[in-house]
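1. give me coordinates for this.
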Amino acid sequence: MEGMLNDLIVRGVYSEFYEYAESILNNMVPSPLEQFSIVPLIPMNLGDLYFSFTNSSLFMLLTLSLVLLLVHFVTRGGNLVPNAWQSLVELLYDFVLNLVNEQIGGLSGNVKQKFFPCIFVTFTFLLFCNLQGMIPYSFTVTSHFLITLGLSFSIFIGITIVGFQRNGLHFLSFLLPAGVPLPLAPFLVLLELISYCFRALSLGIRLFANMMAGHSLVKILSGFAWTMLCMNNLFYFIGDLGPLFIVLALTGLELGVAILQAYVFTILICIYLNDAINLH
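-> Next up, the predicted model:
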C-alpha cells in the first residue's frame, strides 16, 4: 500500500513538472506561424455580423498608400532627367507594358491598353506587398490564403467575362478540343471545366504557399541562430556562424522569391487573358 502511494506521488510530481515545463516552453519558444496571425485593431459589429480593422487591413492600406504616393510624386514633377524614383516607376511601367504586348495577342495596341491598368495595378500591389513583408516586424499580406484566393478568383471571373464579351457562347468551345471522339466528349468537357476552374485556385495557392513557406523557414532558422548566439559560450558562438550565414542567404533568396512571385502571378493573368480572347 505504501509503495503504491509513493508511486502515485512520484507520478503526480512528474505530471506537474511536465505541465510546468510545457507552459514555460510555450511562453518562451514562439511559434514560427505567429507572424501570420491576424489581430483585430478596431473591432466593429453590425448586427450579428462582426467586422474589424485588422493588421492585414492596415498593411494593405499602407501598401496601397505607398504605391499611390510614389506614383503621384513621381508623375507630378515631370523632370526631363529622371531621378531614381522616377526611373523605378518608368521601369515598372515599361516592364508591365512589354509583358502585356508580348503575352496578349490577336488585339490591336489600343485594345490591349484597356487591360494594362488592371495588370499594372495588380503587379505593383503584389510586388510592394511582398517586399514590405520582408521588413522585420511587418505583416505579409500575401501569406494568407483567403487574400490571395480572393484576388485570384476576382481576376479570373473578370477574365471569364472578357472571354464571353469577345467570343459570345463560342467561348465555351474551349471545353471541347477539336477532333475529340463523340463518346469521350462528356468526359473531356467535365475534365476541361474542372481544369479551367482550378486555374484560379492554383493561382492563389502558388502565391500563398511560396510566401508562407519562405517566411516560416527564415523565422525558424533565425530563432535557432539567435538561441545559439545567446548561449554565452564560445563554442556555440562559433557554431552560430553557419546558421547565421544560412539565414542571410535565405533572406536574399526570399527577396528574390517576393519579386518572382509577383511576376509569375502577373504573367499567368496575361496568359489566361490571352487564352480567353483567342481561345487557344
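
2. going forward, measure contacts between C-alpha atoms and count neighbours the same way
-> OK.

3. list the buried residues of stretch 123-138.
-> Judged by neighbour count (16 or more other Cα atoms under 10 Å), stretch 123-138 contains these buried residues: 123-134.

4. show me the contacts for Gly214.
-> Neighbouring residues of Gly214 by Cα atoms under 8 Å, 6 or more residues apart in numbering: Glu254.

5. for the helix or strand containing Asn98, what is the distance to the chain centroid?
-> Assigned by DSSP states H and E, Asn98 falls within helix 84-103. On the basis of Cα atoms, centre = their mean, to the nearest Å, helix 84-103 sits 21 Å off its chain's mean C-alpha point.

6. contacts for it next, please.
-> With Cα under 8 Å, 6+ apart, helix 84-103 has contacts from 70-71, 74-75, 109, 112, 116, 119-120, 123-124, 267, 270-271, 274.

7. what about the residues you listed, which are in helices?
-> Counting by DSSP state H, the part of those found in helices is 70-71, 74-75, 109, 112, 116, 119-120, 123-124, 267, 270-271, 274.

8. which two among the contacts of helix 84-103 are spaced furthest apart?
-> Across these, the longest distance by Cα to Cα is 31.4 Å; it joins Val74 and Asn274.

9. surely Phe53 touches Phe59?
-> No: assessed by Cα atoms under 8 Å, Phe53 is found out of contact with Phe59, at 10.6 Å.

10. higher neighbour count, those two?
-> Phe59 (18 against 14; other Cα atoms under 10 Å).

11. quick one, strands of the protein?
-> With DSSP state E as the criterion, the chain has strands at 40-46, 49-54.

12. now for the last one, which elements pack on it?
-> With contacts defined as 3 or more Cα pairs under 8 Å, 6 or more residues apart in numbering; DSSP states H and E, strand 49-54 has these neighbours: strand 40-46.

13. now do stretch 133-152: everything it contacts.
-> The contact list for stretch 133-152 (Cα under 8 Å, 6+ apart) reads 35-36, 55-56, 59-60, 126, 129-130, 132, 200-201, 203-205, 207-209, 211-212, 255.

14. one more: stretch 14-34?
-> By Cα under 8 Å, 6+ apart, the residues outside stretch 14-34 that reach it are 216, 219-220.

15. would you do the same for the sequence below? I want to compare the two.
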Amino acid sequence: MRVGYLYISFTNPAFFMLLTLGLVFLLFHLVTKKGGGKSVPNAWQSLVELIYDFVPNLVNEQIGGLSGNVKQKFFPCISVTFTFSLFCNLQGMIPYSFTVTSHFLITLGLSFSIFIGITLVGFQRNGLHFLSFSLPAGVPLPLAPFLVLLELIPHSFRALSSGIRLFANMMAGHSSVKILSGSAWTMLCMNDLFYFIGDLGPLSLVLALTGLELGVAISQAHVSTISICIYLNDATNLHQTFFFVCYFFIIE
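-> Take a look at the predicted model:
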C-alpha cells in the first residue's frame, strides 16, 4: 500500500504477531468466558493459571524494597511481555509457521521500548536522583567522569541486550533444527540398502534437538522476564542490586 512517499506492507512478522495475540486472547476468553474458571480446572485452565501465578511470584522475588501494591503495578506489563514472548517462541516450533522472535528488528523494538519504559519509571520514582546510578557514593572526584562513562555504556546497552539474547538463541536453535532436519530427510530419501541405519543417527539427533529447542523457547521467555524485573529493580532501588545481577548471570 502506498501512502504518499511511504510504502506500507503487511509482512509475515505483522501477521504472526497478530495471530499470536489472537490465540492468547482466545485462550484467555475460553477459560474465563463465564466470569471465571471451573472449580476442577482442565488442562487449558491450568496453563492459564500457571502463567498468571508465575509472573507475580517472579515480581515479588526479583523486585525488592517496594510494597506489594506497588510491585503489582508492574504486573500487567511484565505479564503481557512474558506471555507474548512465550507464545511467539512456541508458535515458531510449529512446522511451516513463522518465528517472530528470530528477527532482530522485532526483538530490538521490544527490548528498546521496555528500556524506555523502565527509564521513565526510574525518573518517576527517584526524580533526577535516578542519574546517581552512574556515580556510586564515595567515588573520588577525579575518577567521577570515567566512572560515569563506564556506567552509562553498559546501562545503554540494556536496550540491546535483551533483544540480542532472544534473537540469537531463537535463530541459532531454529537454524540447527532446519539444517539437521534437511540432512535427515536427504538420508531418508537415499535409495541405499543401509539408509535405515544411516538415518537413525540424524533422526534421533533432530528429535533430541527439537526437544532442546522447545526448552529454549520456554526458558528464553523466562530469562527475558527476569531481566525486565532486574532492570525494574535497578530503576527503583538504586545501588542495591548486586545480588540480583549475580543471580541473573548465574541463570544465563
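
16. I'd like to know which of the contacts of helix 84-103 of the first structure are buried.
-> Buried among those by 16+ other Cα under 10 Å: 71, 74, 116, 119-120, 123-124, 267, 270-271, 274.

17. turn these into TSV, including distance to Glu102 of the first structure.
-> TSV is the format used below for those (distance: Cα to Cα, whole Å):
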residue	distance to Glu102 of the first structure
Val71	24
Val74	27
Phe116	12
Ile119	13
Phe120	14
Phe123	16
Thr124	19
Ile267	10
Cys270	9
Ile271	10
Asn274	10
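
18. just give me the closest of these to Pro40 of the first structure.
-> For those, the nearest to Pro40 of the first structure is Thr124 (26.2 Å; Cα to Cα).

19. how about the closest one, what's its match in the second structure?
-> Under the alignment by TM-score structural alignment, Thr124 of the first structure pairs with Thr83 in the second structure.

20. and for the nearest residue to its match once chain neighbours are set aside, the neighbour number?
-> Distance criterion Cα to Cα, 6 or more residues apart in numbering; nearest residue to Thr83 of the second structure, sequence neighbours excluded, is Ile51 at 7.5 Å. Using other Cα under 10 Å, the number of residues around Ile51 of the second structure comes to 15.

21. distance-wise, check Ile51 of the second structure relative to Phe112 of the second structure.
-> 24 Å (Cα to Cα, to the nearest Å).

22. on that earlier part again, filter the contacts of stretch 133-152 of the first structure to the buried ones?
-> Buried among the contacts of stretch 133-152 of the first structure (16+ other Cα under 10 Å): 35-36, 55-56, 59-60, 126, 129-130, 132, 200-201, 203-205, 207-208, 211-212, 255.

23. cross the buried residues of stretch 123-138 of the first structure against helices and list the overlap.
-> Among those, the members found in helices (DSSP H) are 123-132.

24. how about those, which pair is most distant?
-> Phe123 and Gln132 (14.2 Å).

25. rewinding a little: list just the nearest of the ones in helices among the buried residues of stretch 123-138 of the first structure to Val247 of the first structure.
-> Comparing these against Val247 of the first structure with Cα to Cα places Leu131 closest, at 17.1 Å.

26. surely that closest one and Ala258 touch.
-> Yes: in this structure, Leu131 of the first structure is within contact of Ala258 by Cα under 8 Å, at 6.2 Å.

27. show me where the stretch 151-252 of the second structure has helices.
-> Using DSSP state H, counting those that start in this stretch, the helices of the stretch 151-252 of the second structure run over residues 158-188, 195-236, 242-251.

28. just so I know, which of the ones you listed lies nearest Pro41 of the second structure?
-> Pro41 of the second structure sits nearest to helix 195-236 of all these, at 22.4 Å, using Cα to Cα.

29. angle of the closest one against helix 75-91?
-> Calculated by axes from the mean of the first three to the mean of the last three Cα atoms, to 10 degrees, helix 195-236 of the second structure forms an angle of 170 degrees with helix 75-91.

30. what residues in the first structure pair up with helix 195-236 of the second structure?
-> Taking TM-score structural alignment, helix 195-236 of the second structure hits residues 236-277 over in the first structure.

31. stretch 127-137 of the second structure now?
-> Counting by TM-score structural alignment, stretch 127-137 of the second structure lines up with residues 168-178 of the first structure.

32. do the same with stretch 6-20 of the second structure
-> On the first structure, the counterpart of stretch 6-20 of the second structure by TM-score structural alignment is residues 49-63.

33. can you list contacts of that stretch?
-> When contacts are defined by Cα under 8 Å, 6+ apart, stretch 49-63 of the first structure is touched by residues 38-45, 125, 128-129, 132, 138-141.

34. among those residues, which two are most distant?
-> Spanning the widest gap among the contacts of stretch 49-63 of the first structure are Asn45 and Phe128, at 30.8 Å by Cα to Cα.

35. and for Ala43 of the second structure, the neighbour number?
-> Counted with other Cα under 10 Å, residues neighbouring Ala43 of the second structure total 9.

36. which residue lines up with it in the first structure?
-> That one, Ala43 of the second structure, aligns with Ala84 by TM-score structural alignment.

37. no further queries at this time; thank you.
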